[in-house]
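1. sequence unavailable; structure follows:
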């Protein structure tokens, strides 16, 4: 017998909405305005510093730094990478120690070096850390440890905002970093700037399988790169991206809610 969605909800007490607390498209722009008000981020980060998970992660990071005897070993330690990579703007690379080690130990000014070859985000990360030149001294420097810790706290705070409004963390990053993209390769080479720009312009995700040149033309045919140097225009792009992200999240939730098996699976996971 195949159960209808209504029957599943009646049997298990499930809600048609999928019990998600994410914001909707109508709330997107007010949410961005709220989190960009003066003092909002500082307040949010102060609360994040007290979070038990954040405190534990940072404590493990510092202990791992104390125990590491070489920079190579440090850049393979998951306790270090869990803080280091989000702090350097590359959170999705925390599970890729081989690439991390090769990139962050390469000279970012060398156009043939690994960091430079991987793009602007990796190059900036290598420049910020300076481990290619100073090794463990760079990573253990008290000012650097504090800088990385603060950046990780900011990352965690912003990540939590996505639970309130889909895409909010990306939008905040975009507002402060869009100016760094001086050309179309700067847009495509930064995963967050790329996501916001392509989302705001309505470009399909499948575009990623095309050549970089083709992707670049798709972006520049819809937007002048000078737009990223205009604060008001950047804000408008961030707002458009948030609306798109909210609509995608709503569509995903609706699709899950219409599938009785997904409701049952969700209930079993929560149980």
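-> Okay, I see it. Please read these numbers as outputs of a predicted model, since none were measured by experiment. Numbers count the residues shown, from 1 in each chain.
2. C-alpha only now, for contacts and for neighbours.
-> Fine.
3. now the helices for the stretch 101-250 of the chain?
-> In the stretch 101-250 of the chain, the segments counted as helices under DSSP state H, counting those that start in this stretch are 114-118, 120-129, 131-134, 136-140, 142-161, 168-177, 184-189, 191-201, 212-220, 231-257.
4. so which of those helices gets nearest residue 46?
-> helix 142-161 (8.8 Å; Cα to Cα).
5. what's the angle from that closest one to helix 168-177?
-> If you take axes from the mean of the first three to the mean of the last three Cα atoms, to 10 degrees, helix 142-161 sits at 130 degrees to helix 168-177.
6. ok, structure two:
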């Protein structure tokens, strides 16, 4: 995987966009992922029930990674209950969870009749889509591990077209953080009642514009600019603190030696170019 080390969000995204196809090919060709894809393609067509999926460790892990749920692999019993849930029952487990990834997995996997039958696994086109989903998610997760903000932008790009109401945004931690930042909504707003949060977003952005590529690009530019500006302020603050600590340490006999710092000069230090 191509490193994003030392890059801000803007530069990181530029590198990711320029190398995307190459990185996707690298994932498909890596030994670990190549084995996982081959096992999935070979055996998923014979899986018709949730129990069969759970009995095959490789297929279960592949499925979880394909939906960005690698951090939940340990919760096998809960995942089994989710996949066997009735989506039409408001009280079923899949409808009571706030994490939208589980609902998406339930819908895409296509298990019905309390997990006893499946509508999709025999389809070669569905299998191909699942492999693409797996590769894309592995790519996105790898970028997020290196640069959280880059990962958030990539997730926004993937999900923006599916947003139907503000609650689709608010139930997703990364999407809501993206929109708060891009629209200038204070982070403290996350503590408000969910209806009030939706009203704040509604006042600042038209839901219909989630279908407008130009508006999505504007949101992305704002998010990146604000994120990098905040990171720059934090870096400057850290530099100032380091200088103050150094001044204290240099004082004779441990005495504090006052110094004058030109904060404007510190914040104006030239950034390293890449």
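-> It's in. All values reported here derive from a predicted model rather than from experimental measurement.
7. returning to that earlier point: out of the helices of the stretch 101-250 of structure 1, which comes closest to residue 30 of structure 1?
-> Nearest to residue 30 of structure 1, of the helices of the stretch 101-250 of structure 1 and by Cα to Cα, is helix 231-257 at 9.6 Å.
8. what comes up buried for that closest one?
-> For helix 231-257 of structure 1, the neighbour count (16 or more other Cα atoms under 10 Å) marks 234-235, 237-247, 249-250, 253, 256-257 as buried.
9. any idea how far the next helix-or-strand element following it is from the chain center?
-> For helix 231-257 of structure 1, the following helix or strand on the C-terminal side (DSSP states H and E) is helix 260-270. Taking Cα atoms, centre = their mean, to the nearest Å, one finds helix 260-270 of structure 1 lying 27 Å from the centre of the chain it belongs to.
10. next: stretch 116-130 of structure 1.
-> That offset, for stretch 116-130 of structure 1, works out to 17 Å (Cα atoms, centre = their mean).
11. what sits against the residue nearest to residue 44 of structure 2 when sequence neighbours are not counted?
-> Once flanking residues are discounted, residue 44 of structure 2 sits nearest to residue 121: 6.1 Å by Cα to Cα, 6 or more residues apart in numbering. If you count contacts by Cα atoms under 8 Å, 6 or more residues apart in numbering, residue 121 of structure 2 has them with 44, 45, 46, 47, 48, 109, 127.
12. and what of residue 207 of structure 2?
-> 164, 165, 166.
13. residue 43 of structure 1 versus the aligned partner of it in structure 1, what's the distance?
-> In structure 1, residue 207 of structure 2 lines up with residue 225, judged by TM-score structural alignment. For residue 225 of structure 1, the distance to residue 43 of structure 1 (Cα to Cα, to the nearest Å) stands at 34 Å.
14. same check, this time on residue 116 of structure 1
-> 36 Å.
15. does residue 201 of structure 2 touch residue 166 like I think?
-> Yes. With contact defined as Cα atoms under 8 Å, residue 201 of structure 2 counts as touching residue 166 (7.4 Å).
16. on that earlier part again, for the contacts of residue 207 of structure 2, which one is nearest residue 135 of structure 2?
-> Distances from residue 135 of structure 2 to the contacts of residue 207 of structure 2, taken by Cα to Cα, are shortest for residue 164, at 25.9 Å.
17. look up the closest residue to that closest one, ignoring the ones flanking it.
-> residue 207 (7.4 Å).
18. and of the helices of the stretch 101-250 of structure 1, who's closest to residue 20 of structure 1?
-> That would be helix 231-257 among these, by Cα to Cα, at 7.7 Å.
19. list the contacts of residue 237 of structure 1.
-> 196, 197, 200.
20. counterpart of the second one in structure 2?
-> Using TM-score structural alignment to pair residues, one finds that residue 197 of structure 1 aligns to residue 179 in structure 2.
21. can you name the residues that contact its match?
-> 185, 201, 219, 223.
22. identify the farthest-apart pair in the residues you listed.
-> Applying Cα to Cα across those, the maximum distance is between 201 and 223, 14.7 Å.
23. residues making contact with stretch 43-53 of structure 1?
-> 54, 55, 153, 154, 156, 157.
24. filter the residues you listed down to the buried ones.
-> 54, 153, 154, 156, 157.
25. need the counterpart of the last one in structure 2.
-> Right, residue 157 of structure 1. Match for residue 157 of structure 1 (TM-score structural alignment): residue 139.
26. distance check, that match against residue 145 of structure 2.
-> 10 Å.
27. same question for residue 246 of structure 2.
-> From residue 246 of structure 2 to residue 145 of structure 2 the distance is 32 Å (Cα to Cα).
28. got it, and residue 71 of structure 2?
-> For residue 71 of structure 2 relative to residue 145 of structure 2 (Cα to Cα), the value is 13 Å.
29. higher neighbour count, the two?
-> residue 145 (12 against 9; other Cα atoms under 10 Å).
30. residues contacting that one?
-> residue 151.
31. ok, now residue 165 of structure 2?
-> residue 207.
32. residue in structure 1 paired with it?
-> Residue 165 of structure 2 maps onto residue 183 in structure 1, by TM-score structural alignment.
33. what residues sit buried inside stretch 132-142 of structure 1?
-> Result for stretch 132-142 of structure 1 [16+ other Cα under 10 Å]: buried residues 132, 135, 136, 138, 139, 140.
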